[in-house]
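Q: Coordinates for the following, if possible.
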Amino acid sequence: MLDIKKMRQDPDHYKERLAQRGTQPADLDAIFELDDKRRNLIKDTEELKAKRNDVSKQIGAAKRNKESADDAIAEMQAVGDKINQIDQELNEVTEQFQDRMAHLPNMPHDGIPVGPDEDSNEEFKKVGTIPTFSFEPKAHWDVAENLGILDFERGAKVSGARFVYYVGLGAQLERAVYNFMLDEHMAEGYTEILPPYLVNDKTMYGTGQFPKFKKDVYQINNEDQELTLIPTAEVPLTNYFSDEVIPSENLPVYVTALTPSFRSEAGSAGRDTRGLIRMHQFNKVEMVKFAKPADSYAELEKMTANAESILQKLGLAYHVIKLSTGDMGFSAAETNDLEVWMPEQNIYREISSCSNTQDFQARRAHIQYRDDEGKLQYVHTLNGSGLAVGRTVAAILENCQNEDGSVNIPEVLVPYFHGITKITKENAVPFRKVLKK
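A: Alright, predicted model coming up:
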């Protein structure tokens, strides 16, 4: 959430910068009007409460002097009624103000590309050699289904479209990928956490998913409370310190987690209907950082490098792009996207987003630290995929495929396969013969 005090100090600047993110200046004018009304109501009710205290003292004095206090009592009742009326209006105005503030995206950081969509993103790094094939490379779903290691048909039978079974060495490949990622991140100083997969509305609000993106999630209702299946581990990891003050000497804090992510993919009909790119349930290794404001952009570059390192060690070609103001996520102030090369589509596809949200999430989740003068300040929070596991598996299947349909296992993953170096029809699924019968 943005700081209304800073917004009021330079409203034109906020209007100009937020317009780059699709927010109309009139939306900010409405917020300023509500804030003015809210502040005036607070002033009115405080004055009336002070008056009520004075009248109460007059009543006490009258009673001690055995004088009539009827007029004073009537006046106090009238003041009390007026206070109740203003408080009710104040609650309504405050709710409207907070709702409008909650729907404002983060301010874009200076220097990022300005534009309405992904066409305005800027590539600033390209790494690795795009593979060449002596045959026509197949899509990852064709490679996997031919080997029997991904079963989309049975996934749809049991759960519906955009669900999948990983089978045999397919499941082992997924497990090898995320264990490798976790091991690499822990070697870089991240603490592994296994968080809850169900969170409450306050937690979703803290990282900016609610209220704006409530339609994009899966929710579970019971008699006690409404819970949401996490769309990313960013949500429980960032809220680990919600409503807390992190000791300054502990900053920066690095945490990582492997979790499933659950997304309804609302509005994505017709996009990536085949394969692992856009699923309702997928595994992701997430990185989250809590940093002092002065250090957060250096930490963003380190986080991006951590994600890049995974792709480099897997031998996958990729590029890094700076997202434009119109393509960034709601909570981000700056985002570096990593896109991995997918041979069958002959394009790069997103596999990680590393973002600095500055104090946007910390304000919503109330995560603070004390500066050198002992004053409470909001931390900066950062998050990044390190990486989306299913998309990494898809990239391996496409980039490491052979003409005979087998898939070479990247060298860094071989130890997780206990020496197996290639997925073939013969070793992919031990119960294949049973299925054929």
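Q: Please count neighbours and contacts with C-alpha atoms only from this point.
A: Will do.
Q: what does stretch 11-31 contact?
A: Outside stretch 11-31, the residues that touch it by CA atoms under 8 Å, 6 or more residues apart in numbering are 7, 97, 100-101, 104-108, 114-116, 325-326.
Q: how about 6 Å then?
A: 325, 326 (CA atoms under 6 Å, 6 or more residues apart in numbering).
Q: so how far is it from its chain's centroid?
A: 23 Å (CA atoms, centre = their mean, to the nearest Å).
Q: Could you tell me the end-to-end distance of it?
A: End-to-end distance for stretch 11-31, by CA to CA, to the nearest Å: 11 Å.
Q: Pull out the buried positions in it.
A: Residues of stretch 11-31 classed as buried: 11, 14, 15, 17, 18, 19, 20, 21, 23, 25, 28, 31 (neighbour count, 16 or more other CA atoms under 10 Å).
Q: any idea which helix or strand carries the second one?
A: By that I understand residue 14. helix 11-19 (DSSP states H and E).
Q: Report the buried residues of the helix or strand following that helix.
A: On the C-terminal side of helix 11-19, the closest following helix or strand by DSSP H and E is helix 25-64. Neighbour-count burial for helix 25-64, counted by 16+ other CA under 10 Å, picks out 25, 28, 31-32, 34-35, 37-38, 41, 44-45, 48-49, 51-52, 55-56, 59.
Q: how about this one, so we can line them up?
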Amino acid sequence: MLQISYIRENKDKVIAGLQKKHFKELNLVDEIIALDESRRSLQSNSESIAAEANSSAKQIGDLMRQGKKEEAEAIKAKTSGFKAQLKEFGDELVRVEQDLHDKLVQLPNLPHESVPTGVSADDNEVVLEHGDIPNLGEHALPHWELAAKYKLIDFELGTKIAGAGFPVYTGKGARLQRGLINFFLDEAIKAGYEEVQVPHAVNEASAYATGQLPDKEGQMYHVTNDDMYLIPTAEVPVTNLYRDEIVKEEQFPIKHCAYTPCFRREAGSYGAHVRGLNRLHQFDKVETVQIVHPDKSYDTLEEMSTYVQSLLQKLELPYRVLRLCSGDMSFGSALTYDMETYSTAQERWLEVSSVSNFETFQSNRLKVRFRNEDGKMTLAHTLNGSALALPRIVATLLENNQTEKGIRIPAVLVPYVGFEYID
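A: Presented below is the predicted three-dimensional model:
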């Protein structure tokens, strides 16, 4: 959520940023500023009346002690309406603050100045490419055929149990999943992240605090009887560990990693691009989250991007890094890098990680603050990144490493899975 003080003091810059993100409801900016003026006026009037009421109460007390009852009664009559006025102002203030909040949460985060202007994924900027794309010939199989051939994943069985998008991993497929999870966690711990195990469901306050609500309400599985949401990513519970907390500056950077299943409705997704592991309703992911000093967040973003790339290099996967354009960014992000691996059999790039800097957008909702060197209460910056999401990693590992002997396992994973080939 954008800070109201920033909107008030930088109206033109805010509008320009919203336009760059293709946000249409620009009238909200003027409405928010007007509501903020009303709020401040109501607060000022309430404080003036409260001060006058306190002064009058003291004066009445002094007169009563001096035996000047008539004078005291006269002042009391004069101030009899203060209580009703304060209630009226208080009720109106509650209404205005709620209206202000409801409008503020509709505004997306403003894009960083380095974000390229664009409308869709076609306008994303390729920052770098790494590795050679294997030449497997025209007989290369897509991962869903490899999964069936080697009995790694049963998509039909998952559909019977739950529905499309809930695969069942079997045999070496299940061991590959477990091995990847442990590998990603071990690497994150080596990189200084503290592992946490968190709930796989969150309450409304937690989903709101990280920006899933109200923006992504239709994409989450909602447990209506308990008003809980299945997590779309570990980012939600992990970042909420620090909701309503005042942290110490010397704690920075706060670094956590967590493995969780992730649940996403993926409403409206259909077609060839969702086949197999390309898009699922339940999938496994290791997430990394950092809470940092505002002066360090963009250095941290580069560090997190480099870290994810190191995982892809160790897995021997060709990849590229994209800087997302303004039209392809998430609601809450100020700057996002996507990492994509190349699917040789499908002949296209698949997103396997997003690393984002939210600046104060989440921390303003979370109320994650610290006292700076001047003693002033300041919002921290939050960042997160997939490190990594498993489905498309598995897809490209299977497709890019298929040989006549079987599917070769990258050397770094062999100790985790216990075999060199899937055959």
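Q: Which of the buried residues of stretch 11-31 of the first structure sits closest to residue 340 of the first structure?
A: Taking CA to CA as the measure, residue 21 is the one of these closest to residue 340 of the first structure, at 26.2 Å.
Q: That closest one maps to what in the second structure?
A: Residue correspondence to the second structure (TM-score structural alignment): residue 21 of the first structure is matched to residue 21.
Q: re earlier: would you mind getting the angle between the helix holding residue 14 of the first structure and helix 25-64?
A: Using axes from the mean of the first three to the mean of the last three CA atoms, to 10 degrees, the inter-axis angle of helix 11-19 of the first structure relative to helix 25-64 is 130 degrees.
Q: before we move on, back to that, could the buried residues of stretch 11-31 of the first structure go into a markdown table alongside distance to residue 287 of the first structure?
A: Shown next, in a markdown table, are the buried residues of stretch 11-31 of the first structure (distance: CA to CA, whole Å):
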| residue | distance to residue 287 of the first structure |
| --- | --- |
| 11 | 34 |
| 14 | 30 |
| 15 | 32 |
| 17 | 28 |
| 18 | 27 |
| 19 | 30 |
| 20 | 28 |
| 21 | 25 |
| 23 | 29 |
| 25 | 35 |
| 28 | 33 |
| 31 | 34 |
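Q: now, among these, which is nearest to residue 400 of the first structure?
A: So of the buried residues of stretch 11-31 of the first structure, ranked by how close each gets to residue 400 of the first structure (CA to CA), first place is residue 21, at 39.1 Å.
Q: roughly how far apart are the closest one and residue 117 of the first structure?
A: Counting by CA to CA - residue 21 of the first structure and residue 117 of the first structure are separated by 10 Å.
Q: which residues do the two both contact?
A: residue 326.
Q: Which residue ranges of the stretch 51-200 of the first structure form strands?
A: Along the stretch 51-200 of the first structure, counting by DSSP state E, counting those that start in this stretch, strands occupy 122-127, 150-151, 165-166, 191-192, 198-199.
Q: What residues in the second structure pair up with the second one?
A: Mapped onto the second structure using TM-score structural alignment, strand 150-151 of the first structure spans residues 153-154.
Q: Following superposition onto the first structure, what is the mean distance for that stretch?
A: In the superposition with the first structure, the aligned residues lie an average of 0.7 Å away from stretch 153-154 of the second structure, counting by mean CA distance after the TM-score superposition for the first structure.
Q: Other residues contacting that stretch?
A: 147, 168, 169, 170.
Q: Which pair of these spans the longest distance?
A: Every pair of those checked by CA to CA; the farthest is 147 and 168, at 10.8 Å.
Q: Please identify which of these two sits among more neighbours.
A: Between residue 147 of the second structure and residue 168, counting by other CA atoms under 10 Å, residue 147 is the more crowded of the two (21 against 16).
Q: How about that one, nearest residue that isn't a chain neighbour?
A: Leaving aside its sequence neighbours, residue 147 of the second structure sits nearest to residue 153 (CA to CA, 6 or more residues apart in numbering; 5.2 Å).
Q: tally of neighbours for that neighbour?
A: By other CA under 10 Å, the residues close to residue 153 of the second structure number 25.
Q: How about the one 10 residues further on?
A: By the criterion of other CA under 10 Å, residue 163 of the second structure has 13 neighbours.
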